[in-house]
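[1] Quick one: sequence and predicted model below, then my questions.
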Amino acid sequence: MGLGPVMARAIAGVNGTCYFLTSLVALPMVERFGRRPLMIWTALLQAFTFAILAGLYNITTYDANKVAQGFSVLMLFLFNTWFSVGWLGMTWLYPAEITPLAIRQPANALSTATNWIFNFMVVMCTGPMFENIGWGTYAFFACCNFVIILPVVYFFFPETKGKSLEEIDLIFAYAYEHHENPVKVSTSKNLLPKGGSREAEVILGRIHHEKVQHGEA
């Protein structure tokens, strides 16, 4: 961004503080608004933030435009806000919710390892990417959010807001039995039987019996 080393370190420090404070905002929001809306909207906002940074890259780096530099710093603060609200805690919460008890331990080990591997990749690749493709680095991350993360969450991530672990299992059991998309089942008010009801127990019982027959439980 064309900022000096002292200013860059100062901004990094303030940015880290804001990152921590805004992450606290997610605690009440995750149950009030739900997992899917937070992930979808923050992914969209992250994509727009990166797109703006890509457009400002040459102006801030080579022309040293002070207004553009200040706006770029604002975009970085906004990105950290969107990420901390929508994704920082969600990567730990959501995998633990949607995996059934029988595979929860290995599944969460896999999700945690994947999380740290991709964090490592981003840290190691970002510097060389800026050196070689410049503004394209921000464009790449904008595309990751808009083209990959956004549609994957929209089409494949069921809503788990306000649901017990049994009710989350019921989402997948009902979707499997009725050949429905789990996302549609989780967001519909009429499809899913109430957790603990006789119909719910029957569905879960049939799925468990089928797993036993196939040696999966």
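    Now that the structure is in, tell me what you want to look at. Everything quoted here is computed from the prediction, not taken from an experiment. Numbers count the residues shown, from 1 in each chain.
[2] drop to CA atoms for contacts and neighbour counts, all remaining ones
    OK.
[3] For the protein, which segments count as helices?
    5-32, 35-62, 66-83, 90-98, 104-133, 136-143, 150-156, 165-178, 182-187, 198-213 (DSSP state H).
[4] Now mean neighbour count too, for those, in JSON lines please.
    Output for the helices of the chain, formatted as JSON lines (neighbours: other Cα atoms under 10 Å):
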{"stretch": "helix 5-32", "mean neighbour count": "14"}
{"stretch": "helix 35-62", "mean neighbour count": "20"}
{"stretch": "helix 66-83", "mean neighbour count": "19"}
{"stretch": "helix 90-98", "mean neighbour count": "17"}
{"stretch": "helix 104-133", "mean neighbour count": "12"}
{"stretch": "helix 136-143", "mean neighbour count": "20"}
{"stretch": "helix 150-156", "mean neighbour count": "15"}
{"stretch": "helix 165-178", "mean neighbour count": "19"}
{"stretch": "helix 182-187", "mean neighbour count": "20"}
{"stretch": "helix 198-213", "mean neighbour count": "14"}
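[5] ok, and the closest non-adjacent residue to the spatially most central residue of the chain?
    Among the residues of the chain, W87 comes closest to the average C-alpha position under Cα atoms, centre = their mean, at 4.1 Å. Leaving aside its chain neighbours, W87 sits nearest to M39 (6.5 Å; criterion: Cα to Cα, 6 or more residues apart in numbering).
[6] Might one say that the one you found is in contact with V153?
    Yes. Shown here, M39 and V153 form a contact pair, counting by Cα atoms under 8 Å, at 7.2 Å.
[7] wait, what's in contact with the residue nearest to W87?
    86-87, 150, 153 (Cα atoms under 8 Å, 6 or more residues apart in numbering).
[8] Now distance to F48 too, for those residues, in TSV please.
    Formatted as TSV, those follow (distance: Cα to Cα, whole Å):
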residue	distance to F48
G86	15
W87	16
L150	12
V153	17
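[9] ok, so of the residues you listed, who is nearest T112?
    For the contacts of M39, the minimum distance to T112 (Cα to Cα) is 13.7 Å, reached by W87.
[10] For E167, see how far away I103 is.
    17 Å (Cα to Cα, to the nearest Å).
[11] Next one for the comparison:
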Amino acid sequence: MNKILLWSITAALAGFLFGFDTVVISGADKKLQELWHTSDVFHGSVVMAMALWGTVIGAIFGGIPTNALGRKKTLIWIGVLFLVSAIGSSLANDPYVFAFFRFLGGLGIGASTIAAPAYVSEIAPAKDRGRLVSLYQFNIVLGILIAFLSNYLLRDVGENAWRWMIGVMAFPSFFYMIIVFAIPESPRWLLSKSRNEEAKKVLQQINPDAEIEELMAEFHVGEDNHVKGETIFLKKYRFPLILAFLIALFNQLSGINAFLYYAPRIFAEAGLEESAALMSSIGIGLTNLVFTLLGVFLIDVLGRKVLMYIGSVGYIISLGLVSVAFFLKWQGMAVPIFLFMFIASHAIGQGAVIWVFISEIFPNHLRASGQAFGSSTHWVLAAIIPSMVPFLFSTIGAGTVFLIFAVMMVFQLLFVMFMMPETKGKTLEELQETVFKQQ
């Protein structure tokens, strides 16, 4: 178990780069718009959102290298993309070059949402799978917190503070790229490619006392029913496809990425001074970290559905209060406190569950493709929604925007109640059989 934990943590550190890259741009948001004199529409849809469009492409096509090259090699290339992105975007002198290098980082984010959870879910024992795959989400929020803290500490280093904010990410990117070389390939992926001898060696590392042939036979449960070359869009995979689509859809309709990208701007809309807004952003990061840890601890105890119930109710209450606060023009700490509640609800619910759940509901040979579908759904919306925030705030107002998010979370609650299956404590092969029987 110690080896599995170490390998899981190593792979899941891709989430740290994901979280850091996603949020670090918030510290440079207004400075870049002033520096390059761009309109709200161009700034939102190109400068700020280009990493998200890269994430969409990475999510759509990330299943290809994850399937063809393997989980491990894909994770190494993800580290390379983050490194090049950090260096290039920090040295950029115009919005187009900046957007290009941010796009490369987005490719890394999109691919990481496929390769890292797939890798961890395939090496983890059933009883600990939720907790171990959740380490990816924990690293995302740790990266978010460190990015907020880094932005705060670097805010006064001079006229080019934004370059340091973005460029500092090169250090963890290089470190990650190196340490991933130390983990073995996923045994389930090796078996899916008929590389049985290599799979045996990895399985012996995982559990030297186990009967390797029995483990290999267990990993092949149900594989005889699968036709070579089939895709996730066949009728028999319709139910897991719908589940992946809906959980990803509701994740973004909560407004989580819109908020993370524009936290300082949202706090400024609520009347906070710039320094107070940045400090509140750090508070958001800490809240996210604490409640993600709680979600990681509870996911294999209470199960995925219970956490989604808790998160859904918390979303509805907190987003409703944020909306009211903007409509009634409450000043001071009201909006930050309600948004802390929102982040806590996300962290213990959707944040802890989404990547675990999507990594569990598809068969071994289609897991990367299934995750690519769920991840691309997630990131298409994550690109569209934040890019619209500056425009929507200036037209329909922040109160209406947050009210829409609250209503969407009512529909998420109905999804959890009537559609979402519980996956706690079952092997991937058992889920492969039970999930398909529910259609």
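    Looks like it came in fine. All values derive from a computational prediction rather than experimental measurement.
[12] thinking again about what came up before, so what corresponds to the residue nearest to the centre of structure 1 in structure 2?
    Using TM-score structural alignment as the criterion, W87 of structure 1 maps onto Q350 of structure 2.
[13] Quick check: its match touching L253?
    No. Taking contacts as Cα under 8 Å, Q350 of structure 2 lies outside contact range of L253: 11.3 Å.
[14] mind checking how far G54 of structure 2 is from P421 of structure 2?
    31 Å.
[15] I meant to write F327 of structure 2 there.
    For F327 of structure 2 relative to P421 of structure 2 (Cα to Cα), the value is 38 Å.
[16] quick one: contacts for the alignment partner in structure 2 of Y138 of structure 1?
    The pairwise alignment with structure 2 assigns Y138 of structure 1 to F402, based on TM-score structural alignment. F402 of structure 2 makes contact with 255, 319-320, 322-323, according to Cα under 8 Å, 6+ apart.
[17] same deal with S23 of structure 1?
    Contacts of S23 of structure 1 (Cα under 8 Å, 6+ apart): 81, 84-85, 88-89.
[18] Can you select the buried ones among those residues for me in ChimeraX?
    Remark: buried members of those, expressed as a ChimeraX selection using 16 or more other Cα atoms under 10 Å:
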select :81,84,85,88,89
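[19] ok, the contacts of S23 of structure 1 vs A68 of structure 1, which is closest?
    Nearest member of the contacts of S23 of structure 1 to A68 of structure 1, counting by Cα to Cα, is T81, at 19.8 Å.
[20] Just give the nearest non-adjacent residue to that closest one, would you?
    Nearest to T81 of structure 1 is T22, by Cα to Cα, 6+ apart, at 5.8 Å.
[21] How much space separates the aligned partner of M29 of structure 1 in structure 2 from L5 of structure 2?
    Using TM-score structural alignment as the criterion, M29 of structure 1 maps onto L298 of structure 2. Distance, L298 of structure 2 to L5 of structure 2, using Cα to Cα: 17 Å.
[22] how about the nearest residue to Y154 of structure 1, chain neighbours excluded?
    Per Cα to Cα, 6+ apart, closest to Y154 of structure 1 is I40, 6.9 Å.
[23] which one in structure 2 is aligned with the one you found?
    Aligned counterpart of I40 of structure 1 in structure 2: Y309 (TM-score structural alignment).
[24] residue in structure 2 matching A107 of structure 1?
    A107 of structure 1 maps onto G370 in structure 2, by TM-score structural alignment.
[25] Contacts only, for that match.
    232, 241, 244, 358-359, 362.
[26] what does G16 of structure 1 give?
    Counting by Cα under 8 Å, 6+ apart, G16 of structure 1 has no contacts.
[27] go on, T99 of structure 1?
    A107.
[28] Could you measure from it over to S111 of structure 1?
    11 Å.
[29] What of M75 of structure 1?
    M75 of structure 1 is 29 Å from S111 of structure 1, by Cα to Cα.
[30] Repeat that for K184 of structure 1.
    24 Å.
[31] Likewise for F77 of structure 1?
    On the measure of Cα to Cα, F77 of structure 1 and S111 of structure 1 end up 27 Å apart.
[32] Tell me the one of the contacts of S23 of structure 1 nearest A12 of structure 1?
    T81 (13.8 Å).
[33] what's the closest one in contact with, if anything?
    For T81 of structure 1, counting by Cα under 8 Å, 6+ apart, the contacting residues are 18-19, 22-23.
[34] close enough to count as contact, the residue nearest to T81 of structure 1 and F83?
    No. Taking Cα under 8 Å as the definition, T22 of structure 1 is not a contact partner of F83, at 9.2 Å.
[35] Find residues that contact each of these two.
    With Cα under 8 Å, 6+ apart as the test, T22 of structure 1 and F83 reach no residue in common.
[36] so how far is stretch 120-139 of structure 1 from its chain's centroid?
    Put simply, stretch 120-139 of structure 1 sits 21 Å off its chain's centre (Cα atoms, centre = their mean, to the nearest Å).
[37] tally of neighbours for the aligned residue in structure 2 for S164 of structure 1?
    If you follow S164 of structure 1 across to structure 2 using TM-score structural alignment, you land on T427. Residues within reach of T427 of structure 2, counting by other Cα atoms under 10 Å, total 19.
[38] Contacts only, for the residue nearest to K184 of structure 1 when sequence neighbours are not counted.
    Leaving aside its sequence neighbours, K184 of structure 1 sits nearest to P158 (Cα to Cα, 6+ apart; 7.7 Å). Going by Cα under 8 Å, 6+ apart, P158 of structure 1 touches 36, 182-187.
[39] So the residue nearest to T81 of structure 1 versus G205 of structure 1, what's the distance?
    For T22 of structure 1, the distance to G205 of structure 1 - Cα to Cα - is 43 Å.
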